[in-house]
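Visitor: test case, fold it:
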Amino acid sequence: MSGKVTLTYFNGRGKMESIRWLLTVAEVEFDEVFLTTREQYLKLLNDGALMFQQVPLVEIDGLKLIQTKAILQYIAEKYNLHGKDIKDRVMVNMYSEGLTDLMELIMMLPFVPDPKPKLDNIQTKAKERYMPVFEKALSGPVYLVGGKLSLADVLLLEATLMLEEKFPEILADFPNVKSFQARMTLVPAISRFLQPGSKRKQQPDDHYKNTVMKVFNMTSL
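Guide: Modelled structure (predicted):
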């Protein structure tokens, strides 16, 4: 049996995309199984692969992991991307959970009938609640925590790129964050991930939305 990490999710970003980002930065190769039918999902349930009947599912080190934050923390610990001590790790986790909250707002946009009010809310929160935190944290350091690359840095890069897709000028008032973004994109593994043909997923479209709704037997949120 191959020892390669296997990801089971939809062929789109969603909650798996941060996991793809982190594995890429850790330079870990992975295979992907894409959910396209409800039968695939029901088989995972019947096989007992999904503890809480949820994906993402990541198979690594003989484990079947679910719950995105738990998966990210496992990978971060395994590949030394989680801080040098308990105080660093709690800072990494606080930054990471804030960024996850922000990105989940963007992830929900394809599933709401009128995204305009949601977009306005996301922009306001990004500019008033989230980006000021990182602008201050990056006023001197190269990285967010402990002078070394961590999960929090990876998620911040992902979040800023997602925000710029929706609001191209959103980082104009956050020069430290913009400089950080530029530095991060020069990391060789990240540079490759940002190129066409990589395993990075594109912004969700109607096909992605319809596949998710079909697999989960959803009519609406």
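Visitor: all contacts plus neighbour counts: C-alpha atoms, from now on.
Guide: Noted.
Visitor: ok, then the element right after the lengthiest helix in the chain?
Guide: Looking across the chain with DSSP state H, the single longest helix is helix 86-107. Beyond helix 86-107 on the C-terminal side, the first helix or strand identified by DSSP states H and E is helix 115-125.
Visitor: that next one: what's the following helix or strand?
Guide: Scanning the chain past helix 115-125 towards its C-terminal end, the next helix or strand to appear is helix 131-137 (assignment: DSSP H and E).
Visitor: what are the contacting residues of that following helix?
Guide: The contact list for helix 131-137 (C-alpha atoms under 8 Å, 6 or more residues apart in numbering) reads 144, 174-177.
Visitor: buried sites along that helix?
Guide: By neighbour count with 16 or more other C-alpha atoms under 10 Å, helix 131-137 contains the buried residues 131-132, 134-135, 137.
Visitor: export those residues to CSV and tack on distance to His82?
Guide: Shown next, in CSV, are the buried residues of helix 131-137 (distance: C-alpha to C-alpha, whole Å):
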residue, distance to His82
Met131, 21
Pro132, 22
Phe134, 17
Glu135, 21
Ala137, 17
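Visitor: and of those residues, the nearest to Phe111?
Guide: Closest to Phe111 out of these is Met131 (25.0 Å), distances taken as C-alpha to C-alpha.
Visitor: quick revisit: for the longest helix of the chain, packing partners?
Guide: Using 3 or more C-alpha pairs under 8 Å, 6 or more residues apart in numbering; DSSP states H and E, the elements in contact with helix 86-107 are helix 115-125, helix 151-166.
Visitor: quick check: buried residues in the last one?
Guide: In this case it means helix 151-166. For helix 151-166, a neighbour-count test (16+ other C-alpha under 10 Å) marks 151-160, 162-163 as buried.
Visitor: next step: the contacts of helix 131-137 restricted to helices.
Guide: Secondary structure from DSSP H places 175-177 of the contacts of helix 131-137 in helices.
Visitor: for those, which one is nearest Val55?
Guide: Within the ones in helices among the contacts of helix 131-137, proximity to Val55 (C-alpha to C-alpha) peaks at Val177, which comes in at 31.1 Å.
Visitor: and the closest one, how far from Leu72?
Guide: Applying C-alpha to C-alpha, to the nearest Å, one obtains 22 Å for the distance of Val177 from Leu72.
Visitor: how about the contacts made by Phe167?
Guide: When contacts are counted by C-alpha under 8 Å, 6+ apart, Phe167 is found next to Gln123.
Visitor: no wait, Ser18
Guide: Contacts here follow C-alpha under 8 Å, 6+ apart; on that basis Ser18 touches 72, 155, 158.
Visitor: could you redo the last one with a cut-off of 7 Å?
Guide: Leu155 (C-alpha atoms under 7 Å, 6 or more residues apart in numbering).
Visitor: please, which helix or strand holds it?
Guide: With secondary structure defined by DSSP H and E, Ser18 is part of helix 17-25.
Visitor: alongside the first, I'd like the structure of this one:
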Amino acid sequence: MCIKGKLTGKNMSGKVKLHYFNGRGRMETIRWLLAGAGVEFEEYFFETREELIKLQQSGVLLFQQVPLVEIDGMKMVQTRAILNYIAAKHNLYGKDLKERVLIDMYVEATMDLNDLIMRHPMQPPEGREKNLALIVDKATNRYFPAYEKVLKDHGQDYLVGNQFSRADVQVLETILMMEEMKPDILAKFPLLQGFKARISNIPTIKKFLQPGSQRKSKIEEKMVPQVMKIFYG
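Guide: Predicted structure coming up:
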């Protein structure tokens, strides 16, 4: 459900509510994790800078920043804190402390790569090709070889503990975004190819990948000025 509306004073429905602009940004990984956990959510979009400022002035943004997620009676901010909460609540965060730290290692790395991908459309046109080459280099020589090695070393279907976790969700999200930039990005990573196929077929993930889901499309160049105006005026 996609709604352009006001922040509710009290979440009467109990459904998770997301407040962000109508695009990927830092909210997209939260959407992915909720979807992977099978949690339904509503979305409230701000479309202008004035609407964002009004949200900031409402007092609900602890650090004057979005994403904002209404969940379990809380108004949560800070992307990583939100993701940690969702993962822990829905048993996607490992079965013990050692598994959790592995999950943290893997997701922190993929979020570093995500940040590069997210900022790419904002690069000046003359530097975009060089920036793309940098992202592809980091994916193929730093991040994806590490995940390939993890899968090879333990020989299991999932990245941690042989059970579905937030690491699987977030690495798949990054793989698919990289494939949008370079379709053959997994050519040298056969285990990640198999991983992608397995995780994509988990029912909750498969549903999220279908047309018409709340998954957002990559930002087009023509959308960049609007997004920049919303966040930076």
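Visitor: send over the TM-score of the superposed chains.
Guide: These two chains, once laid on top of each other, score a TM-score of 0.95 by TM-score structural alignment, normalised by the length of structure 1; 218 aligned residues with a C-alpha RMSD of 1.1 Å.
Visitor: on that earlier part again, what angle separates the longest helix of structure 1 from helix 151-166?
Guide: Helix 86-107 of structure 1 runs at 20 degrees relative to helix 151-166, counting by axes from the mean of the first three to the mean of the last three C-alpha atoms, to 10 degrees.
Visitor: give me the buried positions along helix 86-107 of structure 1.
Guide: Along helix 86-107 of structure 1, the positions that meet the burial threshold by neighbour count (16+ other C-alpha under 10 Å) are 89, 91-93, 95-96, 98-100, 102-103, 106.
Visitor: can you confirm Tyr44 of structure 2 is in a strand?
Guide: Yes. Secondary structure assignment (DSSP: H, G, I helix; E, B strand; the rest coil) places Tyr44 of structure 2 inside a strand.
Visitor: map it onto structure 1.
Guide: Under the alignment by TM-score structural alignment, Tyr44 of structure 2 pairs with Val33 in structure 1.
Visitor: so its match touches Thr8, yeah?
Guide: Yes. The pair Val33 of structure 1 and Thr8 passes the contact test of C-alpha atoms under 7 Å, sitting 4.7 Å apart.
Visitor: which of those two has more neighbours?
Guide: A side-by-side neighbour count of Val33 of structure 1 and Thr8, using other C-alpha atoms under 10 Å, places Thr8 first with 18 against 12.
Visitor: how near is the corresponding residue of structure 2 for Gln202 of structure 1 to Tyr85 of structure 2?
Guide: For Gln202 of structure 1, the aligned position in structure 2 is Ser217, judged by TM-score structural alignment. Per C-alpha to C-alpha, Ser217 of structure 2 is found 25 Å from Tyr85 of structure 2.
Visitor: ok, these two, which is more surrounded?
Guide: When Ser217 of structure 2 is set against Tyr85 and neighbours are counted by other C-alpha under 10 Å, the residue ahead is Tyr85, at 14 against 11.
Visitor: what lines up with that one in structure 1?
Guide: The pairwise alignment with structure 1 assigns Tyr85 of structure 2 to Tyr74, based on TM-score structural alignment.
Visitor: just say helix, strand or coil for its match.
Guide: Taking three-state DSSP, the label given to Tyr74 of structure 1 is helix.
Visitor: measure it to Val145 of structure 1 for me?
Guide: Plainly put, Tyr74 of structure 1 is 18 Å away from Val145 of structure 1 if you go by C-alpha to C-alpha.
Visitor: what's the most distant pair in the buried residues of helix 86-107 of structure 1?
Guide: Across these, the longest distance by C-alpha to C-alpha is 25.7 Å; it joins Arg89 and Ile106.
Visitor: nearest to Ile19 of structure 1, out of the helices and strands packed on helix 86-107 of structure 1?
Guide: Nearest to Ile19 of structure 1 among those is helix 151-166; the distance by C-alpha to C-alpha comes to 9.5 Å.
Visitor: equivalent range in structure 2 for that closest one?
Guide: Mapped onto structure 2 with TM-score structural alignment as the criterion, helix 151-166 of structure 1 occupies residues 166-181.
Visitor: average offset between that stretch and structure 1?
Guide: The superposed stretch 166-181 of structure 2 is, by mean C-alpha distance after the TM-score superposition for structure 1, a mean 0.5 Å from where its aligned residues fall in structure 1.
Visitor: chain center to that stretch: distance?
Guide: Going by C-alpha atoms, centre = their mean, to the nearest Å, the spacing between the C-alpha centre of stretch 166-181 of structure 2 and its chain's C-alpha centre is 9 Å.
Visitor: for stretch 43-58 of structure 2, same thing?
Guide: Mean C-alpha position of stretch 43-58 of structure 2 versus that of the full chain (C-alpha atoms, centre = their mean) differs by 21 Å.
Visitor: how about stretch 127-136 of structure 1?
Guide: If you compare the mean C-alpha spot of stretch 127-136 of structure 1 with that of the full chain, they lie 19 Å apart, counting by C-alpha atoms, centre = their mean.
Visitor: repeat for stretch 15-22 of structure 1
Guide: In terms of C-alpha atoms, centre = their mean, the centre of stretch 15-22 of structure 1 is found 4 Å from the chain centre.
Visitor: likewise stretch 67-80 of structure 2?
Guide: Averaging C-alpha positions (C-alpha atoms, centre = their mean) puts stretch 67-80 of structure 2 15 Å from its chain's average.
Visitor: do the same with stretch 195-205 of structure 2
Guide: Taking C-alpha atoms, centre = their mean, the mean C-alpha location of stretch 195-205 of structure 2 is offset from the chain mean by 16 Å.
Visitor: on that earlier part again, may I see the helices and strands packed on helix 86-107 of structure 1 arranged in CSV, with distance to Met16 of structure 1 as well?
Guide: Rendered in CSV, the data for these read as follows (distance: least, C-alpha to C-alpha, whole Å):
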stretch, distance to Met16 of structure 1
helix 115-125, 20
helix 151-166, 12
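Visitor: what's next to the match of helix 151-166 of structure 1, contact-wise?
Guide: Outside of stretch 166-181 of structure 2, the residues within contact range by C-alpha under 7 Å, 6+ apart are 29, 32-33, 36, 87, 92-93, 103, 106-107, 110, 114, 158-159, 185, 196, 199.
Visitor: that concludes my questions; thank you for your assistance.
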